[in-house]
Structure formats: structure tokens, C-alpha cells
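Trainee: Fold the following and give me the result.
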Amino acid sequence: MNMSECLIENRNRLIELLANIPFAASPDGWERIGEIAISGFIGFGFARSKTNLILVVSTSGRALVNCDSAEKIDRDYEEFKGVDDSGIFCEGIGEIAGEKILIAGPNGGGLPNSTCLGETLRLCSPNWPQHSLYFCGPEGNPLIEKFQKNCIKLLTDFIEAYGFSWCGDYFAIANSANLEIWKRE
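Mentor: Have a look, this model is predicted:
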């Protein structure tokens, strides 16, 4: 068997393995709060000072969103205002003005992909460029059959960024047009 055949066989094995994981709109103990439309997505990040706030950055400005209600509580409309040259930090607005927010988006950056309780968000892309995002409880892993029982599939889409809040009580997923928010019950 040549290398190409091995890669194709492994890809098919992974697709079959991932097909065993059930879809759910929310993990047990979590509630989907809502969805916000985004035009020209650059990134999003959770505040550290007020852990229920998320900063959404787009080419049409910044929005501050309350993760308990998915409501925009502040907004500006200046293109790229507050974004640093790397595109992974942005200055907050409103209640978090002056706070430097680490944002995740197509330029990189990063947010926690796990909580102190052992929950993880895992991205798998056997059908790239489309991605599937899995929420796994402690010791869950979508790519290991015996650890799949603690996993659910949340979404299959062209995912741009995802992550938990710094306190671990919220998580969000963004594609180029929407941001979805979940809250621990």
C-alpha cells in the first residue's frame, strides 16, 4: 500500500469513527443562549475582568455582548479601531474599555479550548475546508472510540474561531457570518 492509499484509508476510518458521535444543540449542563450576525468577522474574545462579556470585532467595528442574554450592550463603528498590528489583540469598549482582549479569528490568536473541569472543544476536519466541532466531557476524545461516549457534535460549518471564556462558564463558536454563545446552567 502506498502513502496515498494509507492516507485515504485513514481519512475514511476517521470519517466513520466521527459518524458515531451524536449531534446535540447543547451539551448536558449547558444552554445555548443565542446567535449574533457578524459582517466582516475579524475575531472575538472574552473579557477577563467581566467574565460574562465578549468582544466581537469586525470590519464594521466592535460590539460588546452580554453572554447571559446574547444582547449587544455597546457598539462602535470604526473599522479596525483598537486592533493591534498582529490582529490578535483588541482594546475593549464600554464596560471593558482599556482592557486588552485576546481575540481568536482567522489571523490566529487563541482562547482556552478546555476548562478546569476537563471539558474540551475539539475541531476535526476530515472534510476540510468544512470543520466539525465536538464538545467532550472529562476524558472524552472524538478520535478514540472508547472515549467517544463523553462527546457530542455541536456544529459542522466553516468555523473561524471557538473557545471557552477564561472562567470556563461560557463558550462561543464563530463562522464568517455568525457567533453562537453557550452558558453553563
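Trainee: okay, CA-based contacts and neighbour counts for the rest of this
Mentor: Noted.
Trainee: Just give the nearest non-adjacent residue to Leu123, would you?
Mentor: Of all residues not flanking Leu123 in the chain, Leu133 sits nearest, at 4.6 Å (CA to CA, 6 or more residues apart in numbering).
Trainee: these two touch, right, the one you found and Cys151?
Mentor: No. Applying CA atoms under 8 Å as the test, Leu133 and Cys151 come out as separate, 10.2 Å apart.
Trainee: Mind checking which of those two has more residues around it?
Mentor: Cys151 (27 against 20; other CA atoms under 10 Å).
Trainee: Which residue comes closest to Trp30 once chain neighbours are left out?
Mentor: Here the residue nearest Trp30, using CA to CA, 6+ apart, is Arg184, at 4.3 Å.
Trainee: Compute the number of surrounding residues for the one you found.
Mentor: 16.
Trainee: Likewise for Asp74?
Mentor: Neighbour number of Asp74 under other CA under 10 Å is 14.
Trainee: Look up which helix or strand it falls in, please.
Mentor: strand 71-75 (DSSP states H and E).
Trainee: Identify each buried residue in that strand, please.
Mentor: 72, 75 (16 or more other CA atoms under 10 Å).
Trainee: Quick check: what element follows that strand along the chain?
Mentor: strand 89-91.
Trainee: Counting by contacts, list what that following strand packs against.
Mentor: strand 100-102 (3 or more CA pairs under 8 Å, 6 or more residues apart in numbering; DSSP states H and E).
Trainee: next structured bit after the strand it packs on?
Mentor: Next helix or strand after strand 100-102 toward the C-terminus (DSSP H and E): strand 104-105.
Trainee: moving C-terminal of that next one, what's the next helix or strand?
Mentor: strand 108-109.
Trainee: Please tell me how far Ala172 sits from Arg11.
Mentor: 28 Å (CA to CA, to the nearest Å).
Trainee: next SSE after the strand or helix carrying Val57?
Mentor: In the assignment (DSSP H and E), Val57 maps to strand 53-58. Counting by DSSP H and E, the next helix or strand C-terminal to strand 53-58 is strand 61-66.
Trainee: Summarise which helices and strands the helix or strand containing Cys6 is packed against.
Mentor: Cys6 belongs to helix 3-18 when assigned by DSSP H and E. The contact analysis (3+ CA pairs under 8 Å, 6+ apart) places helix 3-18 against no helix or strand.
Trainee: Proceed likewise with the subsequent sequence, for comparison:
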Amino acid sequence: MALKQTLRKPAPPKPVLTKAQAPTHPAEPATPTIFLRVDAVEVLEAFVAELDRSAARAEAAVREGRPRDALLAAGDMQTLLRTWKDRLDDALAQTRSKRVAPTVRGAAKAAADRVLPSLAARMREIEAQIRVHRARQNAIGAALRAASTAPAGVYGVAYGPGARYGARVAMRTTGHVVGLTA
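Mentor: You can find the predicted model right below:
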């Protein structure tokens, strides 16, 4: 049966060999290509405003003694930086690019000069507060360890020949050994 069907079908036409030609492209693309540039001034000001809000939340949480909220606000600041990274790169590239119109480049440079120093000062201030807080916590911890009278460690009781009993405290700062005889 398969033989009958192959005999009834005409053979496919043989391809005609021709010389290879370069593909022709239309002079103008069907859909125009659009290059989007970010508005550098708007991007920088919006980013600094968002970062200021998160920084204010973090500072308020630290002042009010809410470490969890301060940590969440700091995480928001990092997330904000990560999500705005590409837009910030584009905006800052416009301040250096010779392909951007001089008026746009000047406006972007003026915006960067206006907002970036205040942002850097704010971040240095937060870093200084963190250093002060960390030093204070370390000092409190050292004072508490020095004033602690209860030994913190593992107690072990050993008894050996001669019926001597001893309780030994394994500790980092002190090494007291108490010996008991029966």
C-alpha cells in the first residue's frame, strides 16, 4: 500500500541552484529604534529623597532603641541602592558623556554636585553613629564580663587516687580550682 502511494505522488521539484547574494535590508527599519535616556536630575533627586527617608527611619529607630527596625531600614537602603543601580549608572554617565547635549550634561552635573555631597555627609554621619554605638556596646560588654562574679563555664568533677576530690571550673578569664579532701 505504501508503494502505491509513493507511485501516485509526483516527485518534488529539484531546487534550482543560484548564486549566493547578500541579503537586502530596507533603508529604514519598520519599527523605529528608541533610545531611552533617564532624566539624570530627576533620578538623582528621587534616589536621594528615597534614601533620606530610609536613613531617617533608621536614625529614629536607633534613637528610640528599636534595633530590629533600624536593621530593616538599613536593609531597605541596601535594597534601594541595588534596585536603582542601573538608573544611577545611566544618570551619572550622562554627566561624563560627550554624546549628551551640553545643557543636559550641565544640568546632570549640577544635580550630582548638589545632592551627592549631602548624601555622602549623611552616610558618614550614620557610619560614625554606628561606630560610637559599637564602641559603647563593647565597653558595656567588657565591664559586665569584668564585674561578673559567677563563673561562666563548664564544671567538671574529678576524683583520683588518695580520695582527693576536685571541682574545676573551665573558664576563659579565670581558672579557679577547688580541692576537697575526705
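Trainee: Could you get me the TM-score between them?
Mentor: The pair, once superposed, lands on a TM-score of 0.24 when counted by TM-score structural alignment, normalised by the length of structure 2; 79 aligned residues with a CA RMSD of 5.4 Å.
Trainee: Can you name the element that comes right after the helix holding Cys6 of structure 1?
Mentor: strand 30-37.
Trainee: buried sites along that following strand?
Mentor: For strand 30-37 of structure 1, a neighbour-count test (16+ other CA under 10 Å) marks 31-35 as buried.
Trainee: so which two of those are the farthest from each other?
Mentor: With CA to CA as the measure, no two of the buried residues of strand 30-37 of structure 1 lie farther apart than Glu31 and Glu35, at 12.2 Å.
Trainee: Scan structure 2 for its longest helix.
Mentor: helix 102-147 (DSSP state H).
Trainee: which stretches of structure 2 form strands?
Mentor: Taking DSSP state E to define them, one finds strands in structure 2 at 154-159, 164-170, 177-181.
Trainee: what sits up against the shortest one?
Mentor: Where contact means CA atoms under 8 Å, 6 or more residues apart in numbering, the residues beyond strand 177-181 of structure 2 that reach it are 163-169.
Trainee: how does it look with 10 Å?
Mentor: With contact meaning CA atoms under 10 Å, 6 or more residues apart in numbering, strand 177-181 of structure 2 is reached by 157-159, 162-170.
Trainee: Arg68 of structure 2: how many residues sit nearby?
Mentor: Neighbour tally, Arg68 of structure 2, other CA under 10 Å: 12.
Trainee: give the contact list for it.
Mentor: With CA under 10 Å, 6+ apart, Arg68 of structure 2 has these contacts: 58, 61-62, 74.
Trainee: would you list those residues in JSON lines and tack on distance to Leu116 of structure 2 and neighbour count?
Mentor: JSON lines is the format used below for the contacts of Arg68 of structure 2 (distance: CA to CA, whole Å; neighbours: other CA atoms under 10 Å):
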{"residue": "Ala58", "distance to Leu116 of structure 2": "20", "neighbour count": "25"}
{"residue": "Ala61", "distance to Leu116 of structure 2": "24", "neighbour count": "18"}
{"residue": "Val62", "distance to Leu116 of structure 2": "24", "neighbour count": "18"}
{"residue": "Ala74", "distance to Leu116 of structure 2": "19", "neighbour count": "18"}
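Trainee: Out of those residues, list just those in helices.
Mentor: 58, 61-62, 74.
Trainee: quick one on the thing from earlier: just checking, the residue nearest to Trp30 of structure 1 touches Phe171?
Mentor: Yes. Counting by CA atoms under 10 Å, Phe171 is a contact partner of Arg184 of structure 1 at 8.7 Å.
Trainee: ok, Ala55 of structure 2 to Leu7 of structure 2 distance?
Mentor: Relative to Leu7 of structure 2, and taking CA to CA, Ala55 of structure 2 is found at 83 Å.
Trainee: do Ser118 of structure 2 as well
Mentor: 86 Å.
Trainee: who's more crowded, these two?
Mentor: Ser118 (12 against 9).
Trainee: what sits against the more buried one?
Mentor: By CA under 10 Å, 6+ apart, the neighbours of Ser118 of structure 2 are 48, 124.
Trainee: That one and Val177 of structure 2: what is the separation?
Mentor: 59 Å.
Trainee: of Ala172 and Arg11 of structure 1, who's got more company?
Mentor: When Ala172 of structure 1 and Arg11 are compared for neighbours, Ala172 comes out ahead with 24 against 15, by other CA under 10 Å.
Trainee: hang on, the earlier thing: and the two most separated of the contacts of strand 177-181 of structure 2?
Mentor: Farthest pair in these, by CA to CA: Gly162 and Ala170, 23.4 Å.
Trainee: Could you check which of these two is surrounded by more residues?
Mentor: Neighbours were counted for Gly162 of structure 2 and for Ala170 using other CA under 10 Å; Ala170 has more, 16 against 8.
Trainee: so that one sits right up against Val157, yeah?
Mentor: No. In this structure Ala170 of structure 2 lies outside contact range of Val157 using CA under 10 Å: 11.1 Å.
Trainee: if we can go back for a sec, list the residues that are in contact with both of Arg184 and Phe171 of structure 1.
Mentor: Here Arg184 of structure 1 and Phe171 have 30, 32 as joint contacts, going by CA under 10 Å, 6+ apart.
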